[in-house]
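Peer 1: would you be able to build a 3D model of this:
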Amino acid sequence: ARWTDFPIPEPGAAEIPADGDVRGVVVAGDGDYDRGALLDAAEALGFPVLATALSGLRGLGVISGYHHLLSQGVPEALRPELVIGVGSLGPSRRLDALVSAADTRIRIDHWGRSIDPDRDATHRLHADPVATLQALVGRLRAEPGWGAAWREAEDFLEMAVVELLADSTAPTGALVARALNEVPWEALVVASSLPVREVDAHLRRTGPVLANRGASGIDGFVSTALGVASLGRPTVALAGDLSLFHDCNGFLAEGDDDLVVVVVDNGGGGLFDDLPQAEHAPWYERLFVTPHGRDLSQLARLHALGYDEVAVAGETAGVVTAALAEGGRSVVRVPIDRETDRQARRALDEVGARVASSVQA
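Peer 2: Now for the predicted structure:
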């Protein structure tokens, strides 16, 4: 078998083969667990917490910038020996690579989901993640300087990214995601493809984040966002143009909910620009990008939605905040040039690689 199941009716029975000083990390994903208690247990162990956007733990002293830090692979100074992954760990293949680089790879889920997409976990536990971590306190502790290395990398990366983006005026996916840090939403719903990846790379504020994931993650995006907004919380949904059009008839549902849909409109499937498919012209544009050629303002008019557009990146947070304050349903379109966006992602990766290479073990 490629993994071993260890059912643990009592947390002290966790048969995790590690002892003493270790380079350990907790990777926090979604799921059913006490967020504050998880942070406390990780702190007691001395393990840094790499928190995905869907964990709801961003902005609470966790590591958020791993996506760009790991752009050139896992540097030796940041390579863990033990990874404890909690819940589903999100869309980042780079984070998956970090998990795979560890000698001991533990996946824990309180709901009992079999979450091991690469099928390389050394242990899979159906257990309370907090109780499991608490049971390890006293058995394990972080290697001296290990947590400080991750914190240094996080802090230097944030300073470098802020400096890189300071003079940017053309909207990009990264700038839109970072603008959402300044918007007073109480729930954020994120579409599949580039939106969820940009949010995972750049969200820094605390709050509930939800996303439809999987092979059909694009299905029902608008309906999902309306369902979240129907709970009475001011909700922002970050959509790609295709995910919005794919379920635009969801707006036919009745309701007096407060929902602002921010649409990153790059004219189709920009995610594929970073993948090998992009080399196959001339069919690439039609078969993978699938440009829609539709006017979002007309869609908003059809469904009696508020509508606005952002021309300059620095206006995004203000426009979205104003739409949220006005209430009701609205769409904010952010037009993005695909090539500009692709170059921005590359520049951010280069910054992340430089920071990661400078970290001392």
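Peer 1: can we go C-alpha only for contacts and neighbour counts from here?
Peer 2: OK.
Peer 1: strands of the chain, residue ranges please.
Peer 2: 4-5, 20-22, 24-28, 49-51, 82-86, 104-108, 123-125, 140-142, 187-190, 209-211, 235-240, 259-265, 306-309, 329-335 (DSSP state E).
Peer 1: what is the burial count for Gly293?
Peer 2: Each residue near Gly293 was counted by other Cα atoms under 10 Å, and the total is 8.
Peer 1: follow-up on the earlier one: quick one, which of the strands of the chain is packed in tightest?
Peer 2: Stretch with highest mean neighbour count among the strands of the chain: strand 235-240 (a mean of 29; mean count of other Cα atoms under 10 Å).
Peer 1: neighbouring contacts of that one?
Peer 2: By Cα atoms under 8 Å, 6 or more residues apart in numbering, the residues outside strand 235-240 that reach it are 185-195, 225, 228-229, 258-266, 324.
Peer 1: nearest to Asp155, out of the strands of the chain?
Peer 2: Closest approach to Asp155 among the strands of the chain (Cα to Cα): strand 49-51, 13.6 Å.
Peer 1: what helices and strands are in contact with the closest one?
Peer 2: Where contact means 3 or more Cα pairs under 8 Å, 6 or more residues apart in numbering; DSSP states H and E, strand 49-51 is packed against strand 24-28.
Peer 1: what does the strand it packs on contact?
Peer 2: 42, 47-52, 55, 80-87, 89, 142.
Peer 1: tilt between it and strand 82-86?
Peer 2: Relative orientation of strand 24-28 versus strand 82-86 (axes from the mean of the first three to the mean of the last three Cα atoms, to 10 degrees): 20 degrees.
Peer 1: and the angle for strand 24-28 with strand 104-108?
Peer 2: Using the same axes, to 10 degrees: strand 24-28 against strand 104-108 is 30 degrees.
Peer 1: start to end distance for stretch 262-282?
Peer 2: 30 Å (Cα to Cα, to the nearest Å).
Peer 1: run this one through as well so I can compare:
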Amino acid sequence: MMNQHLTEQVFTLVRELYQYGVHEVVISPGSRSTPVAIACEAHPKMKTYIHPDERSAGFFALGLIKATKKPVAILCTSGTAASNFTPAVSEADLSQLPLVVLTSDRPHELRNMGAPQAIQQVNMFQSFTKFQSDFPLADGEALTIDMIENTIMQASQYFYGPETGVVHFNLPFREPLLPDLSLKHLMYTGKKPLVKYNKQFDVSIVKPILKETNGVIIAGDCQNIDLSEMLTFSTIHNIPIIACPLSGIRHTMHPNVITTGDHLFKVMQDIEPGFIIRVGKAPVSKSTNQWIKKQNVPQILIQSQTLPKYFPKMPDLYLEMSPNDCFRQLSNLEVSTSKQWLNLWQKMNDIAIHEIHLYQLQVNDEGSIYPQLFEQMTNEDVLFFGNSMPIRDADSFFVKYKGLPYCNRGANGIDGVVSTALGMAAHKKVTLFIGDISFYHDMNGLIMSKLDHIDINIVVFNNNGGGIFSYLPQSEEEQYFERLFGTPLDLDFSHTAKLYDFNYVKYNVFDKITLPTSGRNIIEIKTDRNDNVIAHRSLTEKIKAAIEDAAKK
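Peer 2: Predicted coordinates for the structure are as follows:
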């Protein structure tokens, strides 16, 4: 019996290894490694060597690397077979040789329960590797294939250049282990490997992409990154910039900056550009990321880091450089974006902003509070947002205001938000927007404000629980939702203010709120989770209706 999901996964693995320069593999025979061994042998261009002794096979591969100056893979079955690679792996590490170690493994359900040939193989070479990954089981999930492509792309930076070294992929497989050889075409079809260029790149490689009609720039998370040359490039070539709140350019009021992308992509996922230039890490907006993922047009990703953070979709071209360096070099190229295309985005942006303004005047919920707080900011003020709802509300409502938004969007966790904001407040004027659970999670961090006399405004949106979950499918499970996800804490934060010597004031959603201009202040605002969900979804429907009405005129 043949396993189609396993076939697709293994053939993708071998294809990507070959495309990134692994053209030779030394195979030590075994059962669990069957799918990869057959795939390597069946690949029309992969050179295979069969060596029955894993310890010797590893060193044989090192000889191949020394002779060719190219990466070479070694493959074994599960259990102690993998352990026998250790001497060669340690030698490859110290010699900086690009050895790609493929250890087949038992599936997760057979680990640590006495199954034969099952030892702990995850991270077993961690003292010697530059990169390692425990692959998922073949389950037919499309994201699994994306993960394999991305993982090998990331690991490939250690195949050549000054940072060469050992890469380890642990590959768990369920039976049946035989791949379907009628699908061999999967090993030599698919996307080309991601091409990476640094600041020395030849701008001519970008010309074919920019000649496509009507492109867009997606400015994602670019905290502390100068994007001034991107704004100039956009002005010259009439390119709309869909700006994440963490792009740091919404406050510029630049006419090409589209500040309502999250709303627009919720109601118009079908709009198609000719190309996409992505700058920085992924935007906050889920709807924007969904739109990026579904587009089948050329995409360029610009980030100043060795490992591209490519989510939500692998780009066609990766430029490892600062945005300013990049756009300065691109500014003189011919771009086919029209003034009408830019005007379309500007018109839709204006419609969405108008509906948001009406929402602020007519609705009393968390969303309506944000604009009145934003109106009290200057361009020098730091707006620090907690994860979950605050940063998403920033995306929704920070559309035409002053201030510099920041957030911990590396791991997107709720922990440490208070402490991070206080660290910034030691040097900047900071207003922290945070939910009640996230605030509770890092209340101990408030001690630094007391000990070092650090001024800060902390706006706590207290909806008595995890507001973000009310927007997710879990909310439909009424029997379990409140206890497992809503998690009401029933806390009175006035006691927190007393404990840490903060000023304290409490508001309801329909109150006019004034932020103090100095001091250490906790501003607690009582809101309702269910009302927030209803109001937010109503705003989306109103923006959709307004855009549809405008299209008819």
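Peer 1: follow-up on the earlier one: quick one: which of the strands of the first structure is nearest Val161 of the first structure?
Peer 2: Ranking these by proximity to Val161 of the first structure (Cα to Cα) places strand 49-51 first, at 18.2 Å.
Peer 1: show residues contacting the closest one.
Peer 2: 25-29, 39, 42, 57-58, 62-64, 66.
Peer 1: thinking again about what came up before, want to try CSV for the strands of the first structure, with distance to Ser358 of the first structure as columns?
Peer 2: Listed next are these as CSV, based on distance: least, Cα to Cα, whole Å:
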stretch, distance to Ser358 of the first structure
strand 4-5, 37
strand 20-22, 22
strand 24-28, 20
strand 49-51, 19
strand 82-86, 22
strand 104-108, 26
strand 123-125, 32
strand 140-142, 21
strand 187-190, 33
strand 209-211, 32
strand 235-240, 34
strand 259-265, 34
strand 306-309, 40
strand 329-335, 35
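Peer 1: of all those, which lies closest to Ala153 of the first structure?
Peer 2: Nearest of these (Cα to Cα): strand 49-51, 12.2 Å.
Peer 1: in the second structure, what residues pair with the closest one?
Peer 2: Here strand 49-51 of the first structure aligns to the second structure at residues 241-243, judged by TM-score structural alignment.
Peer 1: mean deviation of that stretch from the first structure?
Peer 2: Its matched residues in the first structure lie on average 1.2 Å from stretch 241-243 of the second structure after superposition (mean Cα distance after the TM-score superposition for the first structure).
Peer 1: Ala282 of the second structure maps to what in the first structure?
Peer 2: Using TM-score structural alignment, the equivalent of Ala282 of the second structure in the first structure is Leu89.
Peer 1: give me the neighbour count for the nearest residue to its match once chain neighbours are set aside.
Peer 2: Of all residues beyond its chain neighbours, the one nearest Leu89 of the first structure is Gly29 (4.6 Å), with distances taken as Cα to Cα, 6 or more residues apart in numbering. If you count neighbours by other Cα under 10 Å, Gly29 of the first structure ends up with 21.
Peer 1: ok, Pro276 of the first structure next?
Peer 2: 8.
Peer 1: what lines up with it in the second structure?
Peer 2: Structural correspondence for Pro276 of the first structure with respect to the second structure (TM-score structural alignment): Pro473.
Peer 1: could you do Ala300 of the first structure as well?
Peer 2: When the second structure is aligned by TM-score structural alignment, Ala300 of the first structure is paired with Ala497.
Peer 1: then Gly352 of the first structure?
Peer 2: The alignment partner of Gly352 of the first structure in the second structure, by TM-score structural alignment, is Ile543.
Peer 1: can you check Ala160 of the first structure too?
Peer 2: Using TM-score structural alignment, the partner of Ala160 of the first structure in the second structure is Glu355.
Peer 1: which residues does the residue found closest to that match once you drop the neighbours it is linked to in the chain contact?
Peer 2: Computed as Cα to Cα, 6+ apart, the closest residue to Glu355 of the second structure that is not its neighbour in sequence is Ile543, at 6.2 Å. If a contact means Cα under 8 Å, 6+ apart, then Ile543 of the second structure has His263, Leu264, Val267, Ile351, Ala352, Glu355 as its contacts.
Peer 1: quick one: the fifth one from Thr12 of the second structure, how far?
Peer 2: Distance from Ala352 of the second structure to Thr12 of the second structure, counting by Cα to Cα: 43 Å.
Peer 1: what of the last one?
Peer 2: Distance, Glu355 of the second structure to Thr12 of the second structure, by Cα to Cα: 47 Å.
Peer 1: try the fourth one
Peer 2: Distance from Ile351 of the second structure to Thr12 of the second structure, counting by Cα to Cα: 45 Å.
Peer 1: before we move on, back to that, tally of neighbours for the match of Ala160 of the first structure?
Peer 2: Around Glu355 of the second structure there are 17 residues (other Cα under 10 Å).
Peer 1: quick one: residues contacting it.
Peer 2: Per Cα under 8 Å, 6+ apart, neighbours of Glu355 of the second structure: Leu539, Lys542, Ile543, Ala546.
Peer 1: where's the first one relative to Thr527 of the second structure, distance?
Peer 2: So the one you mean is Leu539 of the second structure. Counting by Cα to Cα, the gap from Leu539 of the second structure to Thr527 of the second structure is 17 Å.
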